[in-house]
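Sequence and computational prediction follow.
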Amino acid sequence: MFGTVLVANRGEIACRVIATLQKLGIRSVAVFTDADRAALHVARADSAVRIESYLSLDAVIAAARTAHADAIHPGYGFLSENADLARACEAAGVVFVGPGVKALELMGDKIRAKEHVSAAGVPVIPGSSSTAAEDAGRVGYPLLVKPSAGGGGKGMTVVERPEDLADALAGARRVAAAAFGDDTLLLERLVRVPRHIEVQLLADGFDHVIHLGERECSLQRRHQKVIEEAPSPLLDAATRDRIGAAACEVARSVGYVGAGTVEFLVSDEAPTAFFFMEMNTRLQVEHPVTELVTGLDLVEWQLRIAAGEPLDVQQADVRLTGHAIEARVYAEDPLRDFLPSTGTVRVLDEPSGEGIRVDSSLYAGLEIGSTYDPMLAKVIAWGPDRATALARLDRALAGTTVLGVRTNLAFLRQVLADPDVGAGRLETGLLGRLTPAADVAPIIAAVLARHPAPVGAWGTDGWRLGDPRPVRYEVGDVEVAVLGPPQDATVTVGDDAPVHASLTRTGPTAVALEVDGVVQPLRLVSDGPVTWVGTSELRFRSRVERLTDELAALTRGTGPADPEVRSPMPGIVVSVDVRTGDRVVAGQNLLTIEAMKMEHRVVAPSDGIVTLTVRPTDRVALDHVVATITGHPDEGTPA
């Protein structure tokens, strides 16, 4: 076994690999960029080496030499499927913890992989390696634009009409180049109502290949997995054996060694039919659910196989026990179209208990920037059956608090409560049809925390005779009315029915909110003008601010909206589609901003003349003014 292993990654996966290295008594070496100098994986490793970029082959190899590492574990993403890294490791006398160059090159290129698998008789989805318009027409619309060299849903774009193809190709190329260093694309027919099912493999250097069952990864948003589970609630035992055997055959055909995953699309209407999509020649983000139902440590087996050990597990030994479900916690704002979020973690609570596992790199005080992927942590639950696993995961998410940065925690619980999810009726478009709902509990808690207790006829808002009147608060766009002291108040949120609510402080930042007899533990922190409760960022609007807006609306009348166009998220301007002085129409693309490997197009809110205030490569903050739209000088000024 190795003496020292360098982990060429960051975040929760680096912490995960380091944990197994420590379990095996292997010295761990982390790498970090300036943005990650204070990251948790750096603190947990036995030593750490600074590098310029996680995508720099030369920097990673130099770090391995500096650390006298015997092997490099690439994690997932970054260079994990890069054949050049495997070659560089071989040249440097360092073991690459992953498959050989042949498998990396063939399966890392989605175009060649499909051709290879199709020749072996495995069914594939119609597609083309050419992105020409005529080839797109032959593939057929709607189609999917996919980066050939990557995974994780990055750069994948659905194109419904021929006239949308050019913009989709340009955006996908930018994301692919930034995320994978290769902007090659392929086109693929979009399968309606599909289910995304993948098979986990282990293969040693002695021609021994086994599968560890399948994972259902159909709950996705923008082709990015959000919730995964094992086993799939769709497949029967016979189909599980067939799809597992097909995945093993794919691995054997390229001499695969290590842990890998073969991904399939399965028709919800015909679950016995499956189509090869791609092979991920690395560890998957969702590997914990397989570990929980099989009892195997996949990182440990990666290391043992890379060290030349044979598998001592036979296919007949693999048993899937119980059910496991994983939820990915992202730094994003579901109420703002899931745009990436940045900030500093003020308070952190991570769950524990029977059947609960958390893979995380978070700590209180950690700054979440816009440089890297928005995934913060993974919360995983195991149960003897699917219903128990779902219930445990929901309780675990309810007990997870990340204050200081917006997250998708409330949306994850909303997904788990969906009747189709509970019944196992899953497909890749399901999350796109769910509208994120605002959670009123944090709003009530924030209001009660600052609501005063009146004394006699003299309340804090003045003296009055007769029946008491409610005190009104405006939190963002929501009005809250409170009647009575916070210990025994009647609260109305917007047009909702009145509820009885009270707030009890149980710690410096901990509170217990009771609403109509139901008690919910929450965390509450005030940070300047922002109050963080649960996972929500809340801003109170003063009476002066409300009056100012009302007067402005009266003055503006039916004239145009605010001419300032603001950035919907912090990030970097990657392209500009217009020039200052151009005449634009409402909905026209102005520029594109990238953050956390995601792109967002900023469009004109109205017709007019555009004036840009940013250029490509400029870094912008949330709500930064990127352009203004004014009326044409010959058209006069609206009243």
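Structure received.

For the rest of this, base every contact and every neighbour count on C-alpha atoms.
Fine.

and Ala172, how many residues sit next to it?
Look at Ala172: counted by other C-alpha atoms under 10 Å, it has 22 neighbours.

just the one 3 residues further on next, same as before
As a burial measure, Val175 scores 22 neighbours (other C-alpha under 10 Å).

Comparison target, given below:
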Amino acid sequence: MVLPPSRERIDTVLIANRGEIAVRIIRTLRRLGIRSVAVYSDADAGARHVREADEAVRLGPAAAAESYLSIERVLAAARRTGAQAIHPGFGFLAENAAFARACADAGIVFIGPDARAIEVMGDKIAARAAVEARGVATVPGLARPGLSDDELVAGAASVGFPVLIKPSAGGGGKGMHVVTQAAQLPDALAAARREAAASFGDDTLFLERYVATPRHIEVQIIADAHGHVVHLGERECSLQRRHQKVIEEAPSPLLSDLAEGAAIRERLGAAACETARSVGYVGAGTVEFIVSADRPEEFFFMEMNTRLQVEHPVTEEITGLDLVALQLLVAAGDPLPFTQDDVALTGHSIEARVYAEDPRSGFLPTGGRVLRVVHPATEDRGGAGGADGVGGRIRVDSALEDGLEVGVDYDPMLAKVISWGPDRATALRRLSAALADTVVLGFETNIEFLRLLLAHPDVAAGALDTGLIARVFDELRFTDASDRVFTEAALVQDAAASAPGLSDPWRRCDGWRLGPPAPRRYTLESGERRGEVRVGGAGDTLRVAVDEGAPAPAAVTTLGDGRALVRIGDVSREVVSAQDGAALWLAAGGVTVCVRERITRAERQADAAASPQAVSPLPGTVVLIPASDGAHVEPGDALVVVEAMKMEHVLRAAVAGTVRIDVAVGDRVARGAVVARVEPD
């Protein structure tokens, strides 16, 4: 969609964000011939969005409060570069009413709604009142400003357990807690207030009844300044963990499978448009509803996100519309170029979010240096945006690249892989194949988890709800290092050690000696799996054996860029690898494994004899120390709370004894750092 002549022409846009969303916005600006300005913190000085923009301005240090969240610095960058408009992306200042107001005061167009709409919809208590006045149903609950913990505890019984604690400000599942019993409520409220204050600067809470088997369905709307409000269909976002969306799709399989689905879709769309009208909304926004899987004709307003959503690509794929271009259009003062009757939904689209996290360790955030990244091939189906934009069978929104440092200062989402198909089954199949071709080496990610989840029978059947991941997680069969993986690791290392150019026979590692080459032995481990691989021969006459197994013929063909074709016996497959010290990361067949040189038995015994320690499983900041130094603790007692990537992680005592605290509130700790020690009784 080309931006037509506008009343308030925008020729330069500053993007007040980073990562994949900044890259995605730059793509549309470039297509429309609009100049782009990136901003960055010191942590992002070499980032992709900085290089791809027409101009880039440094904001400050890595800490978001001193860079991306600094209204003064962002506005100064806009003035310095002559930007007439600012696109906030999602996160950071996107739903900050003070920022929208500051833009207006500075004469800069904020590409989003006005400050009043952000304030009302950003306060979930005020939002409930606004939409109820327009006849939109809300979930029963206890919601009024300034509720104390005592008032929330006293009113919980009237709401009915289980209850959902929700911060009035913010979103993304942060600060939300499901409580099933009254005794759990005080501690959950305290944690929710800390998380809300840390994430949003506002610890106001309220309660809602927790809907059984809930489905999370949201509606994309776009509204102009001339009174036109149009909805662009619904998205299903029920696959969540810790209230954080993982996989989204459009349209909702629930509605698509119902005879009355079209009628419910129209009612949802009408309710979303009424929600937008309740605050005179202008721009792109998303109205989120909670829908009972058992009674889909009943739906309740949950909240409105007054910005572009992470999952907006699936709507773009089924409508053929570029939402960023539409945002620019209405921000410039032009009317929408289509009506509700012009909106057509074609096919099905699914998005998977790639996170820096370890699903097998409770989805703890990871991060580190990206040693190697491989994105799946994109495929154009003749749409408006080309292979990596609107209209692709496979689309990738990403800022990942080799050498990127992924830290804990920002959200752990790395990329989004999006598929389109004429039907849901085809879109699922294409997405799974694309994820199998997605490689991120250097730290754990959720890619294998995403593929396992997509293959689960309930997901394939569209039988979704927000509790599904927690319910089926133990059924998912993650792949551990096999004999094949150990063999590939040994062969890749062997090929590197035997590379041409080492003419000195005393420095070569290919088993050179007078007479036949000696076999090379690789003692390896990955997780709990350990083994020894013997590699004999050279060139095309390699033979390889694991532990005491029989030798098999093997060959390695180096393809470049970390790729190798490895043949073991009669089976060949491509392996992507990268070395990080003693660790070798390998990806093949959609599975990524880290293989290391095996730790000796003496080292293991020394570790076992060490005093029990509380070790931070991720880099982060100490936000709470529930235990007192020198106090007696029992197994399971909370010692230290570390916050990383906007989530709290409680480190607990493993044994009974006297605790020694090694950190203070506010300290930044590295992954693997000892934060407390327990001297056993």
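In hand now; what should we look at? Computed from a predicted model, the values in this text were never measured in an experiment.

quick one: Thr239 of the first structure and Thr272 touch, right?
Yes - Thr239 of the first structure is within contact range of Thr272, at 5.9 Å (criterion: C-alpha atoms under 8 Å).

my read: Leu430 of the first structure touches Leu219, true?
Yes - judged on C-alpha under 8 Å, Leu430 of the first structure makes contact with Leu219 at a distance of 6.7 Å.

out of those two, which sits in the more crowded spot?
Shown here are Leu430 of the first structure and Leu219; by other C-alpha under 10 Å, Leu219 has more neighbours (24 against 18).

how close does the alignment partner in the second structure of Ala113 of the first structure sit to Phe99 of the second structure?
Alignment note: Ala113 of the first structure maps to Ala127 in the second structure; criterion TM-score structural alignment. Ala127 of the second structure sits 20 Å away from Phe99 of the second structure, going by C-alpha to C-alpha, to the nearest Å.

between the two, who's got more neighbours?
Neighbours were counted for Ala127 of the second structure and for Phe99 using other C-alpha under 10 Å; Ala127 has more, 25 against 22.

how about the helices of the stretch 201-350 of the first structure, start to end?
237-253, 287-294, 298-306 (DSSP state H, counting those that start in this stretch).

mind listing the strands for the stretch 501-650 of the second structure?
Using DSSP state E, counting those that start in this stretch, the strands of the stretch 501-650 of the second structure run over 520-526, 529-536, 542-546, 552-560, 563-568, 571-580, 583-588, 591-597, 613-615, 620-624, 632-633, 638-644, 647-652.

Output the residue interval of the first structure matched by the last one.
Looking back up the chat, that one is strand 647-652 of the second structure. By TM-score structural alignment, strand 647-652 of the second structure lines up with residues 598-603 in the first structure.

re the thing from before, just give me the residues shared between the contact sets of Leu430 and Leu219 of the first structure.
Taking C-alpha atoms under 8 Å, 6 or more residues apart in numbering as the contact criterion, Leu430 of the first structure and Leu219 have no common neighbours.

one step back: check the mean deviation of the match of strand 647-652 of the second structure from the second structure.
Stretch 598-603 of the first structure, aligned to the second structure and superposed, deviates on average by 0.9 Å (mean C-alpha distance after the TM-score superposition for the first structure).

Many thanks, I have nothing further to ask.
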